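[1] For reference, the sequence and a predicted model appear below.
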Amino acid sequence: MSATTTYRVTGMTCGHCEGAVTEELSALDGVSSVKAVASTGLVTVISEAPLDDAAVRAAVDEAGYELAGRA
């Protein structure tokens, strides 16, 4: 059973931003799909199980953006 979670990420403005966030979140264990949309600031993550919010925050920080929370 998979888990789908949508997060609000601030600072994304373009396709490069989407790619950076997608790359970092895709590296988390159990993540099967990431869809980042700069125009809305929303990132939808599909994973095998619910993700630890601290791990998601760290990945978004590593990409250079800020996790504003779940959408």
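    Thanks, I have the structure now.
[2] Going by C-alpha atoms from here, please, whenever you check contacts or count neighbours.
    Noted.
[3] so residue 50 makes contact with residue 3?
    Yes: between residue 50 and residue 3 there is a contact at 5.6 Å, judged by Cα atoms under 8 Å.
[4] what's the following helix or strand after the strand or helix carrying residue 58?
    Assigned by DSSP states H and E, residue 58 belongs to helix 53-63. Sequence-wise, the next helix or strand downstream of helix 53-63 (DSSP H and E) is strand 66-70.
[5] Got another one to weigh against that:
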Amino acid sequence: MTSSTYTVTGMTCSHCVASVSEEVGAIDGVTAVAVDLPTGAVTVTSDRPVGDAQVRAAIEEAGYTFAG
């Protein structure tokens, strides 16, 4: 298992959390997504390494900004 945490901006409500969780969770290999709305932290757990570019694309597809 691997785990990485990213910062996402633009999330303001539980719908935002659900959108990001759904998009990131659809990445092949991702087993869990935890979103901390107040801080914008998104922790991605996977059974193999997932590229930052894949996570960025999923977050942007959900309509939010990948800040790193």
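    That came in fine, so what should we check first? All values derive from a computational prediction rather than experimental measurement.
[6] Superposing both, give me the TM-score.
    The TM-score (TM-score structural alignment, normalised by the length of the second structure) is 0.96; 68 aligned residues with a Cα RMSD of 0.6 Å.
[7] what angle sits between the helix holding residue 58 of the first structure and strand 66-70?
    On the basis of axes from the mean of the first three to the mean of the last three Cα atoms, to 10 degrees, helix 53-63 of the first structure is oriented at 150 degrees to strand 66-70.
[8] where along the second structure do the helices fall?
    Along the second structure, the segments classed as helices by DSSP state H run 14-25, 52-61.
[9] who touches the first one?
    Helix 14-25 of the second structure is contacted by residues 11, 30-35, 37, 44, 55, 58-59, 61-62, 64 when judged by Cα atoms under 8 Å, 6 or more residues apart in numbering.
[10] Which among those residues count as buried?
    11, 30-31, 33, 35, 37, 44, 55, 58-59, 62, 64 (16 or more other Cα atoms under 10 Å).
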